[in-house]
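Chemist: structure for the following, please:
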Amino acid sequence: MPALPDGEAVPDDGALPFLPLVEPVETQNRVSTGSTSGGARPFGVYVHVPFCSVRCGYCDFNTYTASELGGGANQAAYATTALREVDLAARVLDDAGLSGRPVSTVFFGGGTPTMLPAADLARILRGIDDAWGLADGAEVTTEANPDSVTPESLRVLADAGFTRVSFGMQSAVPHVLATLERTHDPRRVPDAVAWARDAGLDVSLDLIYGTPGESLDDWRASLEAVLATGVDHVSAYALVVEPGTKMHAQVRRGELALPDEDDQAAKYELADDLLTEAGLGWYEVSNWARGPEHACRHNLAYWRGDDWWGIGPGAHSYVAAPSSPVEPVEMAAGVRWWNVKHPRRYAALLESGASPGAGRELLTPGQAQLERVLLGVRVREGLDVDALDPSRRAAVAGLVARGLLDGVAAVRGRVVLTRRGRLLADAVVRDLTA
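Modeler: Next up, the predicted model:
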């Protein structure tokens, strides 16, 4: 697992380094992602559940199996621990003048959140609702493995207020799943989708392409299996083999061979072709939905720079600096912070009444602008050209000429990726930033 970033210390009480905001100010160029009060910035909550039954060879997330946890990290008590951070978050935001905003989206990720009893997940969600209130029509998602749910557990989640479930399918091909060290039976996926839909939940399936040994026909088979379920949302991510993982060691030893960039591009294009033909349009580089109502609003909130609080060990949070229309003050554009990684240390800090924050960074206006371009260019709505630094706006014409940006959108003052641009999104961002 990667180390946490360097940063300044987080105060024991978790206090944010901002002056109170008297009146909420609407962020410019924002597209609404949910109901919030007044003109306040949307606010979401991420809940990290760090438990897995096995560790997949490619995974570098902050997750732990039972044998890795050791003493003092009690999975059965995790809901109580997470709710302690919810209470702390409510106090910190209230002290910073950032209370009063209902939660637009909640996302339980991991790990495998559904390794916890459904009643525990419902209890955490109830605590979030008690602390801030859920906005009308709030989106509440949990990730799950197909073998970690039952019809009964999914009904409990739906009754508690969950609205979506995102299943980690990854592949429909047994030998690809074996290379990834995924343990679920791919034949169970259609059943899990049907159970979730019967419970009234919207369903997304997550796929990974570019696994060593995966052919283009293998990838086509996975896409066709996804489409056969009739889901309304699909995420497809290129495999990234991170240093420190078991798979990275296997590649380094020559036991596994990674595909080349042309193979990855061909698989992305095949996914885009088949998903588009089936009525799922791209709305972010790696995500397709049957319509705007099926897009993952929580992830869109990240790409649009909304505020969120991350609950759980290793979770990251971000809050933009409040600003006063009456008397501007010199301050950072926002603050990002991250929690200690190990569940045992995380629980101990909260039990003692201290913040679990391990470090934080204050973003300068220049850094915030860079991130706005980096993230905003990935979504289908794109960016307003005026969001670019004036010195970089001339680069748009060159990117249109190279087929990386949509020319019609550019004439209308928007920066929107073409499909070729989606394949080369990092290069586009380099050209659009100083």
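Chemist: every contact and neighbour count from this point should use C-alpha atoms.
Modeler: OK.
Chemist: the spatially most central residue of the chain: what secondary structure?
Modeler: Centroid check for the chain by C-alpha atoms, centre = their mean gives Asn299 as the closest residue, at 4.9 Å. Following DSSP: H, G, I helix; E, B strand; the rest coil, Asn299 is assigned to helix.
Chemist: could you also give me the structure for this next sequence, so I can compare it with the first?
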Amino acid sequence: MPSVLPLGDPAPADGLLPPQVQSGVEHRRFGLYVHIPFCAVRCGYCDFNTYTATELGGGASQDAYAGTAVAEVAFAASALDASGVPRRPLSTVFFGGGTPTLLPAGDLAQILRAAVAEWGLAPGAEVTTEANPDSVTPESLQVLADAGFTRVSFGMQSAVPHVLKVLDRTHTPSKVPQVVQWAREAGLAVSLDLIYGTPGESMEDWQTSLETALSYEPDHISAYALIVEDGTKLAAQIRRGEVPGIDDDDHAAKYELADALISQAGLEWYEVSNWARTPDQACRHNLAYWRGDDWWGIGPGAHSHVGGVRWWNVKHPVAYASRLAAGSSPAAGRETLDAGTREVERIMLEARLASGLLVDALGGSGRHAMAGLIADGLVDPAAAFRGSLQLTLKGRLLADAVVRRILPE
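Modeler: As a prediction, this is how the structure comes out:
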């Protein structure tokens, strides 16, 4: 089942935020995340807050979900107004899951229309949906494009059937080029998500997946190392010895291969696990997370952040719908980040970006660590001379270790 929610303070039923969120709001972009918590099959590696039909239980309905999400959109607009946060047009909207495209395209369009009616869209706004390759049609993608979606992120994961089988993915590799073509015909930008390090995946398998994905000429690629989460089917299989465990050296070698092949194909890394064909095709919604902008998360288990206040919704769709039907906030808890915590998080996230961190913005211990990081080949020396901490390829492989060395003591 999905992982547990974090601990935090009680969240007020009216959704009101403290006055501090108004400070500097004019300098922060505003985005919307919409969580669609439904999947046809639970993948063995997944611990996201998602539900199959058998897990959903009574009292929750996919058919009614769009109306419930629209109710939270209205609640969010009202709560922000009452908290003194001026309305800002949406810079980004991201539908994630789960599998958003399990819902009819018209339902996703309905939620987007409600959000646009409340806040509007900034010029050139990015509107993305995730999708499984077997959950779209030419018609559904056209409905999304006509509704204002600009981008689709397909969960390709692998081009090798036995790897997809271990991951419990339901699509066949031959489906991917077809859906990429449909998306392009609808006028949508295309991102492909890949996973490396699946038990039983050889280096040749991974190279096949990379070369196959690149042959479709996507605008964006994400490549993530498989993480085995406690409580998942895959974790149990590894524990029982049914499949091999995860090898950090294998992960590192596969990342190096990914960076080499993706870069040769003309895409540049802008975050440790993400590459884009042009800077404009980087995922601006994720960049908003990494840069500490504001966003409201719609849906069960969704997380939000506005001006240093972070909160998260109740997990189950039944509890989520019940709270909104009663006119109450669906938030299960929240936390107010102090200046020190926000600084640590800023360093942790911005260090992963190709744009890097300003050295002068680091504390004394972080600045003193720079010489050692350069000597160890983790930080680009020319960028450091210009006053920026930018990771080398080796630094990307050891990004967490770099962050530990530059955090305030």
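Chemist: quick one on the thing from earlier: contacting residues around the residue nearest to the centre of the first structure?
Modeler: With C-alpha atoms under 8 Å, 6 or more residues apart in numbering as the criterion, no residue contacts Asn299 of the first structure.
Chemist: what's the counterpart of it in the second structure?
Modeler: Counting by TM-score structural alignment, Asn299 of the first structure corresponds to Asn286 in the second structure.
Chemist: Ser148 of the first structure now?
Modeler: Matched by TM-score structural alignment, Ser148 of the first structure corresponds to Ser135 in the second structure.
Chemist: hmm, back to that, distance of the match of Asn299 of the first structure relative to Leu167 of the second structure?
Modeler: When distance is defined by C-alpha to C-alpha, to the nearest Å, Asn286 of the second structure is 24 Å away from Leu167 of the second structure.
Chemist: please tell me how far the closest residue to Arg155 of the first structure other than its chain neighbours sits from Ala158 of the first structure.
Modeler: In this structure, Arg155 of the first structure finds its nearest non-sequential neighbour in Ala199, 5.1 Å apart by C-alpha to C-alpha, 6 or more residues apart in numbering. Computed as C-alpha to C-alpha, the Ala199 of the first structure to Ala158 of the first structure distance reads 6 Å.
Chemist: wait, the match of Ser148 of the first structure touches Leu102, no?
Modeler: Yes: in terms of C-alpha atoms under 8 Å, Ser135 of the second structure counts as a neighbour of Leu102; the distance is 6.1 Å.
Chemist: contacts only, for Ala265 of the first structure.
Modeler: Contacts for Ala265 of the first structure were tallied using C-alpha under 8 Å, 6+ apart; they are Leu423.
Chemist: name the SS class of the counterpart of it in the second structure, please.
Modeler: Per TM-score structural alignment, the equivalent position to Ala265 of the first structure in the second structure is Ala252. Three-state call for Ala252 of the second structure (three-state DSSP): helix.
Chemist: what's the counterpart of the residue nearest to Arg155 of the first structure in the second structure?
Modeler: Here Ala199 of the first structure is matched to Ala186 in the second structure, going by TM-score structural alignment.
Chemist: okay, its match and Thr137 of the second structure: tell me how far apart.
Modeler: To Thr137 of the second structure, Ala186 of the second structure is 11 Å away according to C-alpha to C-alpha.
Chemist: neighbour count for those two, which is higher?
Modeler: Ala186 (19 against 16; other C-alpha atoms under 10 Å).
Chemist: quick one: the helices in the stretch 301-409 of the second structure?
Modeler: With helices called from DSSP state H, counting those that start in this stretch, the stretch 301-409 of the second structure shows them at 317-325, 339-350, 364-375, 381-385, 393-397, 399-406.
Chemist: which part of the first structure matches the third one?
Modeler: Aligned by TM-score structural alignment, helix 364-375 of the second structure corresponds to residues 390-401 of the first structure.
Chemist: which other residues reach the matching stretch?
Modeler: 385-386, 405-407, 410, 415, 428, 431-434.
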